[in-house]
Each structure stands twice: as structure tokens, then as C-alpha cells.
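**Student:** only geometry, no sequence info:
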């Protein structure tokens, strides 16, 4: 039977570990602050965007948070706490029986019903129990004080690594992350299983100290099985870990005979000595630095990838509106809003003898002048109606440009998972509501400018019988690009009126361009709510550089 190896021996002169782990009672060293800052950075380093490889990065981050919060920080803050010895392994390996045998009583269920370990049990000497107060392991395991447990250590019976219940498997993995020492229990028929070996390698990468128990071995096959397992351990780099063999005692109930478990129990007693406990913790914490730094750098790279995708999405969303925004500006500058219904209404009213004919040419004689004056009320109403038709056409032109911009945003975003994620946050109804509000503001402000500029205009001729409201309406119609209305403004309001029309049309087209570009706003607001922090990667890289000084 192999007993304890140099892997668990005290580590004299371990200066770098001493720098990372303060002696009990001393003020915490800067390393603790670095790890606390690292945890704060990890908590805020969300990976919300669905980009290639993000799930693996999220798993890395979550595992790293678990390691730092539940393992490294507690170890650094409270070196005097007992060593956490997690007894884990495959289903039916006899973990619970071994724990019960160490404490010489049945405190955790053992039997043929699987899984037997549904609630993790942490057994600890009563005088060490208070030291576990506030320790993360106490939040997920039931603490059971037992006098027989060696001082300086706590023994935890973990759920099966290969449990049929996903929650149990996840809890078993989390407990391995909490361990200072992981005792891998296997049997002569299960030691080749892949899952425990994968966890052995993962635990070693985390800097967790290891031991192996080969349990329930048929005495007839003891030599062969022990040799084969030891060769496997040697081949995979675990040849120096403490290795114990417990022969099969056949059908039985309760704890194992003391002789069967004695060497393992004696080893635990030695391990529980304060000096030995601290060396194990120091080795565990120090051994975690290289992998920890690599993990932090890997998460920082993933966070930086999020920042770049976030920036790319912002630029993509803004760029998607450009074509529609520029087109609506061109259309309005060219009189596009007057095409169709406004032009038809104008031609119907301004043709010879029509109600709007006086706007284009003065009366030819007294009879015609008299007829113009009789139709003043109807003419003013016709101009108001024409204004309504023209404004509706302008609104429709701009709204359609905005709708095209929204469609372009959605179409462009559909090519990536993160883009689809973004557009799913903004419903068509939400985009339409924002658009309606934006256009209402546009035309309200434009109408104010129209009123201000028209107040500066006076009629050069008053033969059309227009009042102030009709004057404003005529200028607005002309500003939308209706050619006949522009000629009417030039005749009735001279060059000053023409200049005002030109100014108003330029304002309308420019503001329409901005309103169309504004289709991006609701998407950019949604993007900002995802919580991508521009400085998160930089902070994590800083933490990684600080960790380098403690290796």
C-alpha cells in the first residue's frame, strides 16, 4: 500500500507562498486586494453577446468566479481554517462508507440505492467548526462536528461525479473547486471511467492537492489491479500522489473494520497538523497562480471580443440607415414630396378658372377681379386642404424612408447571432412608436420655423385675398416642392418669399435625414442595456499582470 508522498510534505522556505498567504493574525497582504479586485472585475465582466465561442467563455468565467470566490479568497483570508478534504469519485465507489469509517459512526448514508449522497456532509472537529463560519463550503454542505475528526481538517462526502442527476454532478464539480485536497475514491471495476480522470486533471490544473483510494478490491486481484492503476497514475502524471488500497470486506453494514481504514486515517491525522495544513493551503493557493493567470487572460480576451463585436454592431446599425437617410434628403430637395396627390390637387385647383388660379396670375379685368374676391373664403379653404395633402405626402415619404432604414438594420443584423440577438430586443411595434414620436417632433419644430419666417413676409400683391394662415399654408406647400406653389410664392411674396421656401425645404430635407438616421437609436439603446463594459477587458488584463508578481 502506498502511503503519503512528498506531495503532501511541508514546503520549507516557500517565500512566494508566504507572500500570497499571510500568517494567521497578520494584516492582509496586497495579494488579497488583488484577488478581491479580480473578483469584482469578473462579476462585472459579463459576456452578453452571442458571438462564436461565447458559451465556452461564459463557462470559463463562471468557473473562475467560483474558484476565486469559493476557494482562493477564503484561503487567503483565513489560513487558519481547516483544510477542506473532499472525498469524491464515481457512483458506488464507497465514498460515504470511507467517511463514516473515519469518524467511526454513520453520519452519511451508504447503501445500494443511488445516489446515496444527496446532501454534502462536512465533518469537522468541534473546535474547528467556528473557523468555517462564513466559509463558502458551509453554504452548500451540512456541517457535522465530530470529536474523532483530526484537528486542522474538515472531511466532506461529495455527490457522485457521474450522478444521474445533473444537479448532483454540478454540485460535485463545485465541491472539487472548493477543495484543498481531493481524495479520489474508485474501485477495481470503475478506475478506468473517463469522468473521474477528467476531474483529476482539472483539479491538478486548479492547484488542488490530490490523493487516491482504490477501494473494494478483490484480494485475489489486489496485486494486478493495484499495479495497473498505479501505472495509469504514473502515465498520466499522478505517480507522486498519496495512494491507498482498501481490500473488499464483502457484504457488510456500517463502518469498515478499523484495520482496513487505519493507514488512511493516520495519514489524515498527520495532514491535520497545523503546520501541515498551512503547507497544503500554501501549495494549493500558490499552485493556482499560473492557471489562474492564464484563465484571467483567456476571459479578458473573450471580454475584449465582446467589446469589439459591440462596437461593430453599433457601427453596423448606424451604417444601415445611411442609404435611406441620404435618399430621403435627395427626394425632398428634389420636390419628391409633391409627386402624386399634391400635384394633382394643385392642377385641379390652379387651372384656368379654378379656385387657385389667382395665385398664379393676377385678374385680367374687373369682372375677373370681382369673381376672385367673391371666392376668397373658398380659396383659403382650398389652400388649407392642399397644405394637408402636401404635409401628408411629406410625412409618408419620410416615414417610408424610416421604415426602409429599420428593415436595413434588421436585414444586416440577421447575418450574425449577436445581431439577431439585438434585433430581437426591439419589436416592430416599439420601433414604430419611436418613429411616430420622432416625426411628430420633426414637424412640430418645422411648423414653428415656418411660422417665424412667414411672419417676416408681406404680400407684394393682395389680389388673391389670402390671410396670414393662407400665406403660411402656401409657403409650406411650396417648401415641399410643389412647382406651381413656388411660382405663386414668387408672385405674391417676391424674392424674399422664394428665399424662405428654399430655406424651409433645406431644413425639412436635413431634418428628415436625421430622423431617418434616428431609426438606429432604439436599437442602440437596446444594445447599451446588454451591459458590455468597454473597460472590463483592460481591468482584467491589469489583474493578470498583478498576478504575475506572485508566481
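**Tutor:** Alright, I've got the coordinates. Predicted model, so just to flag it, every value in this text is computed and none were measured.
**Student:** only C-alpha atoms for contact and neighbour calcs from this point on.
**Tutor:** Noted.
**Student:** buried residues in the helix or strand containing residue 525?
**Tutor:** If you go by DSSP states H and E, residue 525 is part of helix 519-528. Within helix 519-528, the residues that count as buried by 16 or more other C-alpha atoms under 10 Å are 519, 520, 521, 522, 523, 524, 527.
**Student:** any idea which of these is closest to residue 407?
**Tutor:** Closest approach between those and residue 407, by C-alpha to C-alpha: residue 519, at 9.8 Å.
**Student:** contacting residues around that closest one?
**Tutor:** 321, 402, 405, 406, 431, 435 (C-alpha atoms under 8 Å, 6 or more residues apart in numbering).
**Student:** Touching, the first one and residue 516? I think so.
**Tutor:** If I follow you right, that is residue 321. Yes: counting by C-alpha atoms under 8 Å, residue 321 does reach residue 516; the two are 6.8 Å apart.
**Student:** In terms of neighbours, single out the busier of these two.
**Tutor:** For residue 321 versus residue 516, neighbours defined as other C-alpha atoms under 10 Å are more numerous around residue 516 (31 against 26).
**Student:** That one belongs to a helix?
**Tutor:** Yes: counting by DSSP: H, G, I helix; E, B strand; the rest coil, residue 516 is part of a helix.
**Student:** neighbours of residue 39, just the number please.
**Tutor:** Counted with other C-alpha under 10 Å, residue 39 comes out at 21.
**Student:** and if you look at residue 102?
**Tutor:** Using other C-alpha under 10 Å: residue 102 sits among 24 other residues.
**Student:** and it, what helix or strand is that in?
**Tutor:** Per DSSP H and E: helix 95-103 holds residue 102.
**Student:** hold the first one in mind and look at this next one:
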């Protein structure tokens, strides 16, 4: 970063800050170019009282804690669309980038060159300033740069290896260019070696932070996260833009070493404009920041400022980076600021995890509650006689009043001709069996559909819940649900028949004299199970009571046993069907990869471990 010969006219203005006044700045060419980069034997980041981040006894532990923090942060996943997803991913990626690209490389390689990032607004003259600071043209200027996303890094040729993929931003492609660094492909880092750069210092010309292309200012933020010192450039027309202050506030919150340049300052109204700019810096907690003003000038030649336009900025950089101790002060301040920032940034990430956990719990509870209610409603409908309406009731009344049941009883020992059962079987028995099956199927499908609708309604109240439904095709019921219900009811009917056979009239003395049609009396038992007693009063006494028929045949105790087992079996089968339907929603939640409570706890623990280790 060589200095041009002094000229009588000084157009660069140092407005003070960071404890370095204009009078304190070097008056002659004693900039960073006059110093060799001395290599530290201990490679420590020492604070003012002599404690070291990389002391021999603690450096390995500190690195292990940072590695553990990185792995913990990296493992956190967020479910798309749900509350906390966007904020959480941004926070996670921000922390990861800074750990990978700034903190860990400097812990593992403490002699990394000091990196000065020149960042700022579109059209602020960043590239012109970079060329002026370097002392030769290393980057292109003009209207094309804002449309590209190819930052240029200028450094001494001896430091080029430091910025290879091995040490610096390993995931970013890069190209090395000799002489003038032309813009590379979008997203490519351009390395520009220059003998004008002192060894141990690099300057980075970053993309615009207020680019209309979101990827550009995200890319700029990534490079700012890797820098030891920010030189932030904005214009007299754009310094009040929100995007400018977002970046400046990040530097403030992380205690990053910072200098601010206000460019294209018109002569008319200059004092008032600088007063307002300084007031904004004060209001945003940046009152001690070094600040500079570059006048609106056409004194540009060869893509660099002419005369003394950039001298004050160059002298400031010479002051803060000229000697090894001074450079360590800059890097130490930024490094410590980043480590300090993790005390709040990691817990903030944990809070976004907790937000997702809470959303996931809300969604899961909605599914559980809806299907628990569905099972309860099905149980109530079975017990209160709700099913004994319409076709089912008509079938029962028809078969009960017809004498069919009486005809199924026969005295033992009386032989019937082969095929007599089939010839005398009344079709009304089969019709009643089908009516019971249809009613139970309709009940289960109805409560499942209402539960599914309730889940979707509840999920609609949570941001991103509807997207989960659509993404995982969570219809109210599965396409094959009716068929599964029908099979389950048929299996239940078969099971009840087996109960009647195993625990029925065979235990009573009447069984020695009377045999009966098990299928027919199984249907009678089912009518009793479906709540006939609850609706008997409304039906009158014209229809025989199923309970009276069954008790006379089986006996009260045996009937109670069969009744209890059949009810329990039916409810269990309905519960299984509803559980399978609920699982479609819970599986959608699992597929969304919502973080768990342990993820937040472990992030808090990692923060605590870092606090102890530092």
C-alpha cells in the first residue's frame, strides 16, 4: 500500500475517531509498505492483561470447544416454512461462516495476513479507493462492477498461499490473475498479487452491500465476516439507507475494527452533511469510529484518485497496521469481538430452534388431540345407540319381529337333511350383518375425516402448516382408508362369532338340549353392543330386546364377559385405524425435520463451554 508523492492540495479528510486524530497521523511515507511482516513465535491473540486465547496450556482446549460449537451449530436443521426457519437458517449460516472462514483459520494459523475489507454502497467508489490504497490498478471500476459478484483480493505475492482454498473460504472458487484483475465469473474470488502490497496485509474489494441482487450482498456479508478490519464506503446520497446501517450495526455489535468513508461529498452544504452523518454515527453507537470524507471530484486518473484524495485513509491504515503490535491490536479487537458476539448469537440461534420446537409441538398436539377426540366420539356413538338409526334399525326390527331368531333354535338330536341350513337361511340375517358393517364403517370414516379436517384447520393457524399438508399430501383420510375400515369391521365380526362359540351357550345346561345359529345370534349381540338399551325407550316395546334374548341363551355372567371383550376389541380396532391416520400427519412432521428440544439445550451448553474456555 504505497503512498504517492505528496502534493500541495489535500482533498482527503480524516474526521477523527478511534482515538487517532488527524494531527497524530504520519506526515511522511511511513505506511505499511515500509514494514516487513514479522512472524510471532507464540501465535497468540493476547489481551491487555497478558491472557492469551491461544496460550500453550489452553489453545488445544479452546480449539476443541470451537470445533464442538461448529459441529453443534452445523447439525441444527430447520423445517421449511415454519416459524423461525428463515431466521434460524440465517443465524446458523452466519455463525458457521464466521467460524469456518474467520475464527478457526486464525486459531489454527495465527500468522494469517491481516485482511482489510473495503465494502459499501453501489457507486461509492470502492474499487477506485482500493486501487489508490494499493498504489496500482488491481481492480476494474465503472458501471460494470455493480452487476457482477466477483470480489478482488489484493495481496503481496508472498501471501498468495494464505488465500488458497486450503486456508481461506475453501468452498469459494477463485482465480489468480497477474496485473489488472478483471472481474471473474459470478461468485468467483479474484486473487490479484501486487508487489505494492506489504507482506502480511491484504485488501479485499467486496460486492455492493445494497445490490439489487440478494446473492451479491449476501456474498459481501460472507467476505466481511472473514475480515479483520472493515473500511466501509458510502456516498453523500446513500449514507442514510437502511442497508448501510444494517452492516454498520453488525460491526458495532461485534466490536469489529472499523473505518467509515463518506465519498462524493459536494462542496456546497458539506459542513451540514458531515454534521448529519456524524450525528447518525453517534446515534448508532459508532461515535468513536474513524471517519473520512472524500470530496466530489473528477480527479481520477488510471482508475485511481489523483492528488492527496486518499492520503488520510492511507495514513489511518498505516497507523493501525504498520507494526506487528498494531496489527495484533486490530486483529485482537475483531477476534475478541466475534468470540464475544457468540455469547448472544448462539443463544439467539437456540431461540429460533425453540420457536420451531414450539411450532412442531403445536402441530403434533393438534394431530393427537383431533384423533383422540375422534376415538372418543366413535366410542360414544357405539355406546349411545347413535348407529341404531335408518337402515340398521329397520333391518333389526324386521328380523326381530319376523321370528327368524326363534327358528334358528332347534332341539339337539333332531336331524336335518343335508343343506337344510342353507335352504332355510333367511336373507334378512345377511342383510343385518351388512347393515352393521356399513354403519360401523361409516362411523369410523366420518370421525376420521372430521379429525383430519380439524388437524388441517389447526395447522392452518400455524405459519407454514398448510405447506406441510400440501407437501406431504395430508388429505383428511388416506385413499385406502375405507377399505381398511371395512376389513377391520369384518374381522371384528368374525372375532365376535368366535367369542360366542367359545364362551356362549356351551357353558349352560341348556346347551345340552338346544343348539342355535351362531352367526344369527352374533348379530343380536352386535345390536346389543351398538347401544340398543340406550334407545329402547324411543323404540317402544314392540320389538324384542336383544339383551333378553341373549341372557336367556347365554346367562348374565357369560353375556357380560362377551359384551366387554367385544366392546374392547372393537374400540381397539378403531383406535388402530385412527392411529394409522394420525401417523400420516406425525410422519409429515418427522419428514419436515423439525429440530428437537435437545438441539436448543446443546446450543446453550456449547455457549457455556465457550465462555469457560475463553
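**Tutor:** Good, I have the coordinates. This is a predicted model, so every value here is computed, not measured.
**Student:** just to revisit the earlier point, narrow the contacts of residue 519 of structure 1 to those in helices?
**Tutor:** Counting by DSSP state H, the part of the contacts of residue 519 of structure 1 found in helices is 402, 405, 406, 431, 435.
**Student:** Redo those as CSV? Include neighbour count and distance to residue 158 of structure 1.
**Tutor:** Formatted as CSV, those follow (neighbours: other C-alpha atoms under 10 Å; distance: C-alpha to C-alpha, whole Å):
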residue, neighbour count, distance to residue 158 of structure 1
402, 28, 60
405, 26, 57
406, 27, 54
431, 18, 52
435, 22, 58
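**Student:** now, among those residues, which is nearest to residue 112 of structure 1?
**Tutor:** Using C-alpha to C-alpha, these come closest to residue 112 of structure 1 at residue 431, 60.5 Å.
**Student:** per the alignment, that closest one corresponds to what in structure 2?
**Tutor:** In structure 2, the residue paired with residue 431 of structure 1 is residue 477, using TM-score structural alignment.
**Student:** go on, residue 108 of structure 1?
**Tutor:** Residue correspondence to structure 2 (TM-score structural alignment): residue 108 of structure 1 is matched to residue 139.
**Student:** for residue 128 of structure 1, same thing?
**Tutor:** Superposed on structure 2 with TM-score structural alignment, residue 128 of structure 1 falls opposite residue 159.
**Student:** pretty sure that match is in contact with residue 113, am I right?
**Tutor:** Yes: assessed by C-alpha under 8 Å, residue 159 of structure 2 is found in contact with residue 113 at 7.3 Å.
**Student:** more crowded one of these two?
**Tutor:** Taking other C-alpha under 10 Å, residue 159 of structure 2 and residue 113 do not tie; residue 113 has more neighbours (22 against 19).
**Student:** Identify the residues contacting that one.
**Tutor:** 159, 162, 199, 200, 201, 202.
**Student:** The spatially most central residue of structure 2 sits in which helix or strand?
**Tutor:** Closest residue to the average C-alpha location of structure 2: residue 78 at 2.1 Å, with C-alpha atoms, centre = their mean. Using DSSP H and E, residue 78 of structure 2 sits within no helix or strand.
**Student:** for residue 182 of structure 1, same thing?
**Tutor:** Residue 182 of structure 1 belongs to strand 181-187, assigned by DSSP H and E.
**Student:** Please say which position in structure 2 residue 280 of structure 1 maps to.
**Tutor:** In structure 2, residue 280 of structure 1 lines up with residue 330, judged by TM-score structural alignment.
**Student:** is it true that that match touches residue 230?
**Tutor:** No: in this structure, residue 330 of structure 2 is not within contact of residue 230 by C-alpha under 8 Å, at 10.5 Å.
**Student:** For these two, indicate the residue with more neighbours.
**Tutor:** residue 230 (24 against 19).
**Student:** Contacts only, for the aligned residue in structure 1 for that one.
**Tutor:** Applying TM-score structural alignment, one finds that residue 230 of structure 2 aligns to residue 182 in structure 1. Going by C-alpha under 8 Å, 6+ apart, residue 182 of structure 1 touches 85, 86, 87, 88, 176, 203, 208, 209, 210, 211.
**Student:** can you tell me which of these are in strands?
**Tutor:** Among the contacts of residue 182 of structure 1, the residues falling in strands (DSSP state E) are 85, 86, 87, 88, 209, 210, 211.
**Student:** how about the strands of structure 1, start to end?
**Tutor:** Using DSSP E, strands in structure 1 cover 83-89, 121-124, 142-145, 153-157, 181-187, 209-217, 243-247.
**Student:** Minimum distance to residue 456 of structure 1: which of the ones you listed has it?
**Tutor:** The closest of the strands of structure 1 to residue 456 of structure 1 is strand 142-145. By C-alpha to C-alpha, the value is 85.0 Å.
**Student:** what's that closest one aligned against in structure 2?
**Tutor:** Going by TM-score structural alignment: strand 142-145 of structure 1 matches residues 190-193.
**Student:** Please state the offset of that stretch from the chain centre?
**Tutor:** 36 Å (C-alpha atoms, centre = their mean, to the nearest Å).
**Student:** Okay, buried residues for it please.
**Tutor:** For stretch 190-193 of structure 2, the neighbour count (16+ other C-alpha under 10 Å) marks 190, 191, 192, 193 as buried.
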